[in-house]
Every structure is written in C-alpha cells, then in structure tokens.
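S.K.: this one's sequence-less:
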C-alpha cells in the first residue's frame, strides 16, 4: 500500500474507493444529532428524572459506541456531582449496585460485551438505559426489565453514527440535571457539524480542506495525538481510534499533563530521527495536539513548552483548536474533523475505510 496524495482530489477515486459509503456517513453527523435528540425525546428519556439521581453512572459500550460515554463525561465536566465511568468490558465492577445507572450503548444492539453488562445490571437491580438498534437483543433485555430504551436507526458501521448514539446520553444527563442541554444546544452542535462537513467535503481541494490537510500531515508518519483538556482528549482518543479502524493505521494517544511525564521522551528516541537524504520520507513521529479554550493555566504552559520541545528536535507538529462555546460543540468540531481525516487517509492509501476484516475475523474466531 503506497501513499498517493493526489488521490484525495480525484473525485472518481474518492467514490470508487469508498464502496461502503464512509464519507457520506461521516457527512451525516448533523442529521444524526437531530435524529438522536428526537429519538431520545420520543423514548421519554426524561423518565429517568423520576427515578432520582443515581450514585454513579456507568456507560457500557465498545468501539464507536463506547466513545459516547467519554463524550458524556466530558460534556458534564469536572463539576459533576457523581462519577461517570465508561466501561469497555464484559463485567460490571463489584461496587455497582441498585443505586447506580447503567447505560448500555450498542449501535448493532448485539455487542456481546455490552449485552453481558446489561444483563448483569438487571440482575443487580440497577436502573438501566439502553441505546441501540430497534428490535435487537439489547432492546429485548431493556424491555424485559421495563427499562427505558432509545431505538436509533444505525446503518452501516456504528463508528460513523457516534452522534446518534451519544445525543440520547446527553439528554439523559440533562434530565438528571448533570448538564444544561436543550434543543437549542443540539441545534448549535448540528450547525457546527454542518459547517465542518461543508469545509471537509470531497469536492473541496486539499489546500483548503481541513480534513484532507490533516490526512496529509499524518500520512507516512507515526502520529502521537494529545488532548489538552477533557473535551480535547476525548477527540484525541477518537482520532486515534478512527485512524486504527478507518485507515488501518497505528496511532499513539495521550492526554496532557500525563503525556508530559512519559510520551514526551519519545522526542529523543529512534522514531524522532529523520534522514534528510533518504529517497522516501521516514515513518517518524508527528505530534498532533488538540487544544481547547478551557485549559488549566499550568497545562497551557506545559502544552506550549511541549510544542517548543518538539520543534527544537525537528519533530513536526500539527496543532488544532476546538471551536464553539459549549464543551459538546467543541468536541463535535474536533471529532468530525478527525473522522474526515481518517477516512481521507484511508483513501489516500487506497484502503476501503468501511472494511474491518481483521475485527470480523477476530469475532468469528472467538465465537467458535
């Protein structure tokens, strides 16, 4: 597989090389926000308010579904009066009990890890909220337990429907008075996503297209992706995951300030060396920093110092700033940019961004 940047502006290639329609799916993010909100309202997620505030919220989900819990926690922020935990596992922690809210999220509605957790939640008497495909095993578990269930019309890959799966969780958080969120906020988020989708559209050429530009930066490098706040770190993690699944491309995720106590040392390692006389570019480090307007002052100093440190060692740097006032808006702008970039990176390598044959094979081997 060779990187050919001219593919990014070849409209025929972008169409033929994307038989699963990942680019159109990514472009539907704004519509997913509106549909997710409508689905949550119609499912009467506000009924959770009548059950009282839980001791803790545990969001169970894998892959593109699990990120919904991270987004929810970052949207609520440090002022949360209770812990919000994302669980990517088969088993609930031992401390979880009847006073806790378990939110089981699965785009397909049949993710075995999530079904296992939802079943355990019912057995322990927890309050359960399910979000996933209609008519699925997850809905059956929720229905049998008389739990609230939000059916969302996920088609294709769940990772391309992150907002369909996430918005019901934010509606639930608003019902529990954990975060102020109303239809006006979701409309602002949808509008921001529409703007980013327009800027990253396939017909927009690489030199003015932020999604293609980020793909060009990342190509033929090992990206080290850092977030400078809770919201930016969720977007950084999402970008690393999307590079893995869409582009089949390795990426290292980190969060400041922790990355400054470990990953920064890689700037002095073998992957940071560059041979300026080589015929082809070396697959060396590139630092990608996602920054937010809400940063601890000391963290801002560390981010700026880290960028200088990288540049002093000739490690190339890409810095991206979040846009918007609410944390949900800022995450949305960065997440959609990364979704586009990972898809364009795949297409630049002539890789089908929808295909996940290794994941499918792994699941098949486990089920035998």
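M.R.: All right, it came through fine. These numbers were taken from a predicted model, which means no experiment stands behind them.
S.K.: rest of the way, CA atoms for contacts and neighbours
M.R.: Will do.
S.K.: now do the helices in this protein.
M.R.: 11-16, 22-27, 29-42, 67-76, 112-123, 137-144, 162-175, 183-199, 210-218, 230-247, 297-312, 327-348, 357-367 (DSSP state H).
S.K.: here's the one I want to compare it with:
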C-alpha cells in the first residue's frame, strides 16, 4: 500500500491518458440527471465528482450507495455504474434496475460481472487497469474517469482536467512535506478515537479520511460537516472528551463557514487534549481536494504502522461476503 499511495500522482497521470483515449459515446443529448452508483472504495469517487462539479455541472449529480435507485429515473437519466472488481452485489442490483428503466448507462470496472453485462447489453464500458489490491487504491482512476464520462456528455468543461494536472504536479512537489506532516499527525491520533470535521463542500475528504482510517489503520472514527453540525452535534461537546478532533480547512472557504469553524474551534478545543487543523493547498477546488486526499491517505498509512496492523487486510469484509454467499446456495 505504501507504494500505491506514493504512486498516486502517477495514477492520476495514467487516468488522464486513459480519459484522452475513451471511445466516443453515442446518444449523449438530453441527459437530465446523473446518478453515480458504487460502494466503498468505488463509491467514494462519486462523492468527489459530485463535489467537484457542484458549481459547474448543468444537471443534478446524485451518488447512490446501495441496491435501489430512485423512482424518477428514465431514459433521460445517465447512470454511471462503478465497481472496481465488477462483482459488487449492490452495484449489480442497481445496474439491473437501470437496464429495466432504459437509462443511459456507462460502466466503469476492471472486469467481472459488470463488464460481462455491459458487453452483453451493448453498453459503453470504461476499463480500469486491473491488478490493484483494493478499490480504495484506485481513487485517482475513479474520479478522473467519471469526470471524463461527464465530459463526453458535455456536462462539464474540459478545463477541469488542467487543474487535475496542476494538482498532480503539486503533490509530487510536496511529497516529502506531506509525508512528514502525515507522520506527525498519525502520532497525535495514535490510541485515540477520531472525530473529523469539514465544510459540506469538502465532505468527501472527511469521508475518505474516515474510510481510510477504518480500512488501513483498523480504527473506528466519525465525521460531520459544517454548518450542519452546528445545529445538533455541537451540543454533544458538553463535557471533556478523550476524542482527537481534526478540522479539515480551506483558507478561502465560504466566509460564514470560516467564522463557524473558528468559533467552534474555541469551543471544542477546550474539551479535548488533541485538536488538529489541517489546511489544504492549491488554488482550484480540485487541487485542494487532491492534496487533501494524498495527505489523509498517508496519515492512515502511518497510523497503521504505529498500530502494527496490516494495511491491506480486510478479513471481516471477506467473511461477510462468504456468509452472504451461503444464502444464495
């Protein structure tokens, strides 16, 4: 996993190259909404895409993480089916529903049932390079290729890809500094339950951080967002707590959210002995998101090393899948 994290800039570059060579997609007109369907490490890419295009995409973008699709979908709905293995149960179920509703569909995977069904039904298929140990190691491919699909449908501007290249250069240049910062933060989080907070527009980073701490470092944590947490969870910080708190911040966030986070910093930091602020780097939103992805991935890796756990091992998920298979026999 260490090599995979280190090669994240390389993965982004490879993803851009693949996106530049995507085959033409027929019937790209009159799309009224986009649904990105995926679970876990394949689903998180949809969260980032939704955030990236929030201010720019000409139609709504929804992320679906489950078996079911909303009732309103029809032939004017674009459904992006994302499963790295191609065998994710929930995603296959949603894929079949999209077929029944005659949606526009584009599939994204390294093979499996998703690829077979796409070829069988003459559905556009985007191949993700195979051989990666887990979907969470393929976030660069997931984000860039989903954006490339939206570009094929003329729903976003091509200039977004320029910022992906700038972000790639940024994290390559900052690599040593990012890793040193990650080591320090991992030490601060060691042995503690972690609470992660961000603004709503940067929630995908908070979610990625939580999921990477879960899978890589094998620890429980939670996340919430501003301003929503100001209307409920803030009240829960009534007593002194052993929880380690991380604020994910951007210096050019919405001023109202900056003000809220500053005030809550004073409130929450008085209730815990471990309060950490992490600021993004970069100019464009994509640059900031990619910088933060790389940093939190490294934090999870170094926390796993401190805890002496296997970063790649997910035996409990494998056990769950085996138990689910028993019901199908």
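M.R.: That came through fine. What you see is a predicted model; the values in this text were computed from it and never measured.
S.K.: hang on, the earlier thing: what's the closest of the helices of the first structure to residue 130 of the first structure?
M.R.: helix 137-144 (6.3 Å; C-alpha to C-alpha).
S.K.: check which residues of stretch 220-238 of the second structure are buried.
M.R.: Neighbour counts over stretch 220-238 of the second structure (16 or more other C-alpha atoms under 10 Å) mark 221-227, 229 as buried.
S.K.: and the contacts of that stretch?
M.R.: Residues from elsewhere that reach stretch 220-238 of the second structure (C-alpha atoms under 8 Å, 6 or more residues apart in numbering): 193-200, 203, 206-207, 210, 213-214, 257, 260-261, 264, 268, 271.
S.K.: whereabouts in the first structure does that stretch align?
M.R.: Mapping stretch 220-238 of the second structure onto the first structure (TM-score structural alignment) gives residues 250-268.
S.K.: could you tell me the end-to-end distance of the matching stretch?
M.R.: End-to-end distance for stretch 250-268 of the first structure, by C-alpha to C-alpha, to the nearest Å: 20 Å.
S.K.: what about it, distance to the chain center?
M.R.: Relative to its parent chain, stretch 250-268 of the first structure has a centroid offset of 19 Å by C-alpha atoms, centre = their mean, to the nearest Å.
S.K.: ok so, going back, PyMOL command to pick out the buried ones of the contacts of stretch 220-238 of the second structure?
M.R.: To isolate the buried subset of these in PyMOL, counting by 16+ other C-alpha under 10 Å, use the following:
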select buried, resi 194+195+196+197+198+199+200+203+206+207+210+213+214+257+261+268+271
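S.K.: contacting residues around the alignment partner in the first structure of residue 66 of the second structure?
M.R.: Under the alignment (TM-score structural alignment), residue 66 of the second structure maps onto residue 89 of the first structure. Contacts for residue 89 of the first structure (C-alpha under 8 Å, 6+ apart) come out as 60-62, 113-114, 117.
S.K.: as TSV, the residues you listed with neighbour count would be great.
M.R.: Shown next, in TSV, are those (neighbours: other C-alpha atoms under 10 Å):
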residue	neighbour count
60	30
61	28
62	24
113	18
114	28
117	24
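S.K.: among the buried residues of stretch 220-238 of the second structure, which are in strands?
M.R.: 221-226 (DSSP state E).
S.K.: now for residue 119 of the first structure, how many residues are close by?
M.R.: 18 (other C-alpha atoms under 10 Å).
S.K.: thought it was touching residue 142?
M.R.: No - with contact defined as C-alpha atoms under 8 Å, residue 119 of the first structure does not count as touching residue 142 (9.0 Å).
S.K.: quick one: map residue 185 of the first structure onto the second structure.
M.R.: For residue 185 of the first structure, the aligned position in the second structure is residue 163, judged by TM-score structural alignment.
S.K.: isn't its match right up against residue 290?
M.R.: No - the criterion here is C-alpha under 8 Å, and residue 163 of the second structure misses it with residue 290 at 9.9 Å.
S.K.: the more surrounded of the two?
M.R.: Taking other C-alpha under 10 Å, residue 163 of the second structure and residue 290 do not tie; residue 290 has more neighbours (25 against 19).
S.K.: now that one. Nearest residue, chain neighbours left out?
M.R.: residue 167 (6.3 Å; C-alpha to C-alpha, 6 or more residues apart in numbering).
S.K.: next up, the contacts around the one you found.
M.R.: Under the criterion of C-alpha under 8 Å, 6+ apart, the contact list for residue 167 of the second structure reads 282, 286-288, 290-291.
S.K.: same check for those, but in the first structure.
M.R.: Using both residues aligned by TM-score structural alignment, their matches' C-alpha atoms under 8 Å, the first structure keeps these contacts from the contacts of residue 167 of the second structure: 286-287, 290.
S.K.: make TSV from those and add distance to residue 154 of the second structure to it.
M.R.: Converted to TSV, those look like this (distance: C-alpha to C-alpha, whole Å):
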residue	distance to residue 154 of the second structure
286	19
287	22
290	23
